[in-house]
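Asker: Provided below are the primary sequence and the corresponding predicted coordinates.
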Amino acid sequence: MSIAFAALSVLIEDHAPWGIDWMWGIPLIVVTVIFHVLGLGFLSRKAILIHHNKKEPRRVTVESALMIGVMTLLATVLHGIEASIWAIAYCFIGALPNLKIAMLYSLGAMTTYGHQSVFLEDHWRLIGTIEALDGWLLFGLSTAFLFWLLQEVSPNYRASR
């Protein structure tokens, strides 16, 4: 308990300039990862239902490619929603002036941190890096999902099992 208290006190004391970044960033990571996992779980159930209800096995390659394409699009929509959650948080805490700029920054931070035309003030800079960390986690989950789905719907993979 004392270790947790000591760690928390470091975050909230005045001499810890980025403590507030961690206090906003960590819950945002947790929320977006949970949202992403639930979204990917829903998509995986739907993909398997659709895939197992196919009637013509000769068109499985085209159907597999379409399935992967649609699921990639829907995973991208999940990423957009999660970037929106971060953008709303940036506006709420006053780190960025409006939702349009916040969304631009958020997508940049989540995907290519360090290559944007919008910058946070010095005392908010760490939260952008924390969002980049969140992006790595979310994109890793999406990559694992798409790899699994590719194996699941691929005619060559299914034949070898």
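Answerer: Perfect, I can see it now.
Asker: make it CA atoms for all contacts and neighbour counts henceforth
Answerer: Fine.
Asker: wait, doesn't Ile130 sit right on Pro27?
Answerer: No - with contact defined as CA atoms under 8 Å, Ile130 does not count as touching Pro27 (10.8 Å).
Asker: Just want to know which of the two has more residues nearby.
Answerer: Ile130 (21 against 11; other CA atoms under 10 Å).
Asker: so which helix or strand takes in the more buried one?
Answerer: Ile130 belongs to helix 125-153 when elements are defined using DSSP states H and E.
Asker: second one coming, line it up with the first:
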Amino acid sequence: MLRAILTGFPVLVLCVALQAMFVSASLRGYAYFQANPRRTPITQWSYVRALSAVMLLMLLGNFLQMAAWAVLFLLLGEFNDYSTALYHSAVNFSTLGYGDIVMSPRWRLLGPVEAANGILMFGVSTAVMTAAVIDQLKFSRAKNPKNAPP
């Protein structure tokens, strides 16, 4: 049991670092968008583009984390091909838990470790996207106080 946790720990640390990089990039890009409204007029479509960029960056970060776990599964000899390892990783990371592909008893505990990693990282991604939406609502209200709810 301890062997599986210690084996997964470096990938877990890598995932935290990847998430931090993608959160930072998303928030920096979004802050740049908000701070430079003169370059492009602020319209509904500019909001849609900004939020879409944040969402896509966060999804890309999560996908790269799934890919990192899949590489670990291949290195451990759990799967013969990358596509199966990636599928299993995505099922674990997203906490779906289909159970159609099961790892060997020796490394089976890596599944819940990856699931814990995934649910935490999806939570962080959701928080970043929610923060961007709330910021856009505040910006809209400040720009157009007539449309603000009572």
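Answerer: Perfect, I can see it now. Just so it is clear, the structure is predicted and the values come from calculations on it, not from any experiment.
Asker: so where is the helix holding Ile130 of structure 1 in structure 2?
Answerer: Under TM-score structural alignment, the match for helix 125-153 of structure 1 in structure 2 covers residues 108-136.
Asker: Contacts only, for the aligned residue in structure 2 for Ile93 of structure 1.
Answerer: Using TM-score structural alignment, the partner of Ile93 of structure 1 in structure 2 is Leu76. Residues counted as contacts of Leu76 of structure 2 (CA atoms under 8 Å, 6 or more residues apart in numbering): none.
Asker: What distance do you get for Leu76 of structure 2 to Leu110 of structure 2?
Answerer: 11 Å (CA to CA, to the nearest Å).
Asker: hmm, back to that, name the residues of the helix holding Ile130 of structure 1 that come out as buried.
Answerer: By neighbour count with 16 or more other CA atoms under 10 Å, helix 125-153 of structure 1 contains the buried residues 126-135, 137-139, 141-142, 145-146, 149-150, 152-153.
Asker: Show me what that helix is packed up against.
Answerer: helix 19-52, helix 60-93, helix 99-112, helix 155-160 (3 or more CA pairs under 8 Å, 6 or more residues apart in numbering; DSSP states H and E).
Asker: Comparing those, which comes out most buried?
Answerer: Comparing those by mean neighbour count (mean count of other CA atoms under 10 Å), helix 99-112 comes out on top with a mean of 20.
Asker: Spit out the contact partners of the residue nearest in space to the middle of structure 2.
Answerer: Taking CA atoms, centre = their mean as the criterion, Asn62 is the residue nearest the geometric centre of structure 2, at 3.4 Å. With contact set as CA under 8 Å, 6+ apart, Asn62 of structure 2 has these partners: Gln19, Gly118, Met121, Phe122.
Asker: rewinding a little: of all the helices and strands packed on helix 125-153 of structure 1, which lies closest to Val118 of structure 1?
Answerer: helix 99-112 (5.9 Å; CA to CA).
Asker: which residues are contacting the closest one?
Answerer: Residues contacting helix 99-112 of structure 1 (CA under 8 Å, 6+ apart): 80, 83-84, 86-88, 90-91, 96, 114-119, 128-129, 131-136.
Asker: That one vs helix 125-153, what angle?
Answerer: 60 degrees (axes from the mean of the first three to the mean of the last three CA atoms, to 10 degrees).
Asker: mean distance, helix 99-112 of structure 1 to its aligned residues in structure 2?
Answerer: Aligned to structure 2 and superposed, helix 99-112 of structure 1 gives a mean residue distance of 0.7 Å (mean CA distance after the TM-score superposition for structure 1).
Asker: before we move on, what SS does Pro41 of structure 2 have?
Answerer: Of the three states, Pro41 of structure 2 takes coil according to DSSP: H, G, I helix; E, B strand; the rest coil.
Asker: and it, how many neighbours?
Answerer: 10.
Asker: After alignment, which residue of structure 1 pairs with Leu27 of structure 2?
Answerer: Using TM-score structural alignment, Leu27 of structure 2 sits opposite Ser44 in structure 1.
Asker: what sits against Ser117 of structure 1?
Answerer: Tyr105 are the contacts of Ser117 of structure 1 under CA under 8 Å, 6+ apart.
Asker: same deal with Asp21 of structure 1?
Answerer: Trp124, Leu126, Ile127.
Asker: let's see 10 Å
Answerer: The contact partners of Asp21 of structure 1, by CA atoms under 10 Å, 6 or more residues apart in numbering, come to Leu11, His123, Trp124, Arg125, Leu126, Ile127, Gly128, Thr129, Ile130.
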